[in-house]
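1. Predicted model follows, preceded by the sequence.
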Amino acid sequence: MWILIVVITAMPVVSGTNGISVNMHEFESENTCQIAAKQFKDQFHKVSESDINARAICVKK
């Protein structure tokens, strides 16, 4: 079992506080997890702004 961990952080723009989001999804194989991580990274980079940072990593459960 593999877990995809997605972390998104945002710099303070208006409110003056940082924002963070952490999500996890389970996959049966490392390959499937890596494919999902790549898809996230590809889609995120299309819409991300310079004030937002995102990471997607796969770890063995």
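-> Sure thing, it's come through.
2. going forward, measure contacts between C-alpha atoms and count neighbours the same way
-> Fine.
3. mind checking how far Cys33 is from Val59?
-> Distance, Cys33 to Val59, by CA to CA, to the nearest Å: 9 Å.
4. actually Thr32, not the one I wrote
-> Note on Thr32: its distance to Val59, by CA to CA, is 12 Å.
5. Neighbour count for Cys33 and Val59, which is higher?
-> More neighbours surround Cys33 than the other of Cys33 and Val59, with 24 against 13 (other CA atoms under 10 Å).
6. let's bring in a second model and compare:
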Amino acid sequence: MPIPPHEFDPFAIVVDWLDACRLGDLHALVDMYDERATLECSCDRVTLIGRASIAAY
């Protein structure tokens, strides 16, 4: 469910993202991305689309 712009706290999401990374919590980290998120990794020359693809990578 999208968060209305007036309720979005960019600092809070950064803290949550860093916490998930530090804890190694892949599910919490991937859940922060939109289902249609795209990740481009130039080092492996791969483009990933969607949470499942990003999590598998």
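-> That came in fine, so what should we check first? The model shown is predicted, which means the values in this text are computed figures rather than measured ones.
7. Mind checking the TM-score on these two?
-> The TM-score (TM-score structural alignment, normalised by the length of structure 2) is 0.33; 31 aligned residues with a CA RMSD of 3.1 Å.
8. residues of the lengthiest helix in structure 2 that come out buried?
-> What stands out as the longest helix in structure 2, according to DSSP state H, is helix 10-23. By neighbour count on 16 or more other CA atoms under 10 Å, the buried set for helix 10-23 of structure 2 is 17, 20.
9. Quick check: which helices or strands does it pack against?
-> Counting contacts by 3 or more CA pairs under 8 Å, 6 or more residues apart in numbering; DSSP states H and E, helix 10-23 of structure 2 packs against helix 26-31.
10. Could you list the residues in contact with the helix it packs on?
-> 17, 20-21, 51, 54-55 (CA atoms under 8 Å, 6 or more residues apart in numbering).
11. try it again with 10 Å
-> Under the contact criterion CA atoms under 10 Å, 6 or more residues apart in numbering, helix 26-31 of structure 2 has outside partners 16-21, 23, 37, 50-56.
12. Give me the helices and strands touching the following helix or strand past that helix, please.
-> Using DSSP states H and E, the helix or strand that follows helix 26-31 of structure 2 towards the C-terminus is strand 38-41. Applying 3 or more CA pairs under 10 Å, 6 or more residues apart in numbering; DSSP states H and E, we find strand 38-41 of structure 2 packed against strand 46-49, helix 51-56.
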